[in-house]
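Enquirer: Sequence first, predicted coordinates after that:
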Amino acid sequence: MSDVAVYSVTSPSLKTRQASPAPAAEPATARAPRNDAVRCTACSMRSICMPQGLTSEELQRMESLICPSRTIKQGETLYRANDSFQSIYAVRAGSFKTVVMHRDGREQVTGFHLAGDSLGLDGVCSGHHSCDAVALEDSKVCIIPFHLLEAMCREVKAVQQHLHRMMGGEIVRESSQMLLLGTMSADQRVATFLLNMSDRLRLRGYSPAEFHLRMTREEIGSYLGIKLETVSRMLSRFQRDGLVDIRGKDIRIVDHAGLVRV
């Protein structure tokens, strides 16, 4: 499965920046470090979103190609379906949902993304994004122009391997989502969602037992392929069974093993 969220932050729109044509590719080795370069070494998400094993010179070069971070306000879009693909994004803080629209105007949530996750890889194949990325709260992203990243991939094997891992992770995420929707009952889907949230927050150094849901019950239902009422009913049942303690959007996992057995 994949994705959930916790965090926050303020920003100008990215639309104008994305609409401008990409500059001619410049060899990554020729790019001098900028004064406004993002300091990945000081970022708490570095171990998740940055390649491992870079030399100090390679890390400096990596930082030099990342644009200064931007903040996307809650409810605003980072990019929309059919927008031209120019960059990928690392979520520095906050959380996003990715959605596609049905022909009748209904919204289908395809993923939840939190700090350390990447966004935008859906545009690599066709040159256009296939979904909308919407901030669930005030969120901050680092912008990585893809043509510059490709140039560095040709020069630094660790960066190339990291990009391959990110793309492979997208394949695994989509396969897990198909398994979730195709084989699990409603209670198993909700339990898996909570366990996934717990595990992903643990990897980021946060409490795996207590967290705040940034998405609505309706958005969770859309992602899990069940109705809002079913999500609420399953959560209430889990609380009655002593598996979780729920206070609005605040979740405390009381019996982790019991959730696994659902």
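Expert: That came through fine.
Enquirer: contacts, neighbours, all on C-alpha from now
Expert: Will do.
Enquirer: buried stuff in stretch 60-74?
Expert: Across stretch 60-74, burial judged by 16 or more other Cα atoms under 10 Å covers 60-74.
Enquirer: now, which of these sits nearest residue 199?
Expert: Proximity of these to residue 199 was ranked by Cα to Cα; the top entry is residue 74 with 24.6 Å.
Enquirer: Go through the buried residues of stretch 60-74 and flag which are in strands.
Expert: Here DSSP state E is the test, and the buried residues of stretch 60-74 give 67-72 as lying in strands.
Enquirer: pretty sure residue 251 is in a strand, no?
Expert: Yes - the secondary structure assignment for residue 251 places it in a strand, going by DSSP: H, G, I helix; E, B strand; the rest coil.
Enquirer: immediately after the longest helix along the chain, which helix or strand?
Expert: With DSSP state H applied, the helix covering the greatest number of residues in the chain is identified as helix 157-183. Moving toward the C-terminus from helix 157-183, the next helix or strand (DSSP states H and E) is helix 186-203.
Enquirer: Against that first model, consider the following:
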Amino acid sequence: MQNQLCCQQCHFSQLCLPYSFELKEIEKLDDIIVRKNPYHRRQRLFEAGQPLHSLYAVRSGSFKSFILSEDGQEQITAFHLPGDVIGFDAIHNKTHPSFAEALETSMVCELPYSSLDELGEMFPKLRQQLSRTMSGMLCQNQEALMVLNKYTANERLSHFLASLGHRFGDRGFSPTSFRLSMTRSEIGNYLGLSIETVSRILTQLQKDGKISVEGKLINLLVPTLAD
């Protein structure tokens, strides 16, 4: 049975919706949203090549986006947390260029794109919010490229952990103590590092007193890991 939580009750609605959204606009949006049953680890929202039908707002849990090379090698392009919207990269060609897969048991709100586009015509603030969200994702992608191209291996992982902390903090969670839903192999794939390098750097950061690691739980012990 689907959970009937509405946008007004959702803790992460401020990340998906404008603060100034009016009640009637939220109710209209609620009418088109499909609140899906849980997705379990490795279950996919969509696959590359599928036509765009919906965007997906993460309610709980986390997902990864990835593409496949010609020889079938996976390259992770993003990690998605509660409040993130997945699927924007399909709008241009109306076809998903990437895969989206659950990292853990997760829930999403499905927003049928055709209905969402019609609502955008009716409610300009919704269209503005979608544009703002897409712009934010472009900025994140540009930052990720800079990290990969300019940073050392140690700086890449330190920046990744600090960035996760900021993202969790934006969602009302602790910015200094959080659980990694992705494996070390997945982190390495995203950052262009081997799993051995990720493990070595985590060990060194812990020895330096910058983090503590308890299984998948990470505690950031200094304000800036790069210090």
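Expert: Alright, I've got the coordinates. None of these values were measured; they are calculated from a predicted model.
Enquirer: residue ranges of the strands in the stretch 1-150 of the first structure, please?
Expert: 67-72, 77-79, 87-93, 95-101, 107-114, 118-119, 132-135, 139-145 (DSSP state E, counting those that start in this stretch).
Enquirer: now the first one: which residue numbers in the second structure?
Expert: Spelled out, it's strand 67-72 of the first structure. Using TM-score structural alignment, strand 67-72 of the first structure corresponds to residues 34-39 of the second structure.
Enquirer: what sits up against that stretch?
Expert: Stretch 34-39 of the second structure has contacts (Cα atoms under 8 Å, 6 or more residues apart in numbering) with 1-4, 102, 104-111.
Enquirer: follow-up on the earlier one: tell me which of the strands of the stretch 1-150 of the first structure lies nearest to residue 242 of the first structure.
Expert: In this view, these are compared for proximity to residue 242 of the first structure by Cα to Cα, and strand 107-114 is the closest at 26.4 Å.
Enquirer: which part of the second structure lines up with that closest one?
Expert: On the second structure, the counterpart of strand 107-114 of the first structure by TM-score structural alignment is residues 74-81.
Enquirer: Next: stretch 219-237 of the first structure.
Expert: Counting by TM-score structural alignment, stretch 219-237 of the first structure lines up with residues 186-204 of the second structure.
Enquirer: got the end-to-end distance for that stretch?
Expert: One end of stretch 186-204 of the second structure sits 19 Å from the other (Cα to Cα, to the nearest Å).
Enquirer: and if you look at stretch 177-191 of the second structure?
Expert: Using Cα to Cα, the gap from the first to the last residue of stretch 177-191 of the second structure comes to 21 Å.
Enquirer: If we go by neighbour counts, what in that stretch is buried?
Expert: So, applying 16+ other Cα under 10 Å, buried residues of stretch 177-191 of the second structure: 177-178, 180-182, 184-191.
Enquirer: And for stretch 37-55 of the first structure?
Expert: 37-38, 40, 45, 49-51, 54.
Enquirer: and for it, what are the contacting residues?
Expert: The set of residues that contact stretch 37-55 of the first structure without belonging to it, under Cα under 8 Å, 6+ apart, is 63-69, 90, 92, 115-118, 142, 158-159, 161-162, 204.
Enquirer: Show me the residue sitting in the middle of the first structure in space.
Expert: Most central in the first structure under Cα atoms, centre = their mean is residue 113, positioned 2.5 Å from the mean C-alpha point.
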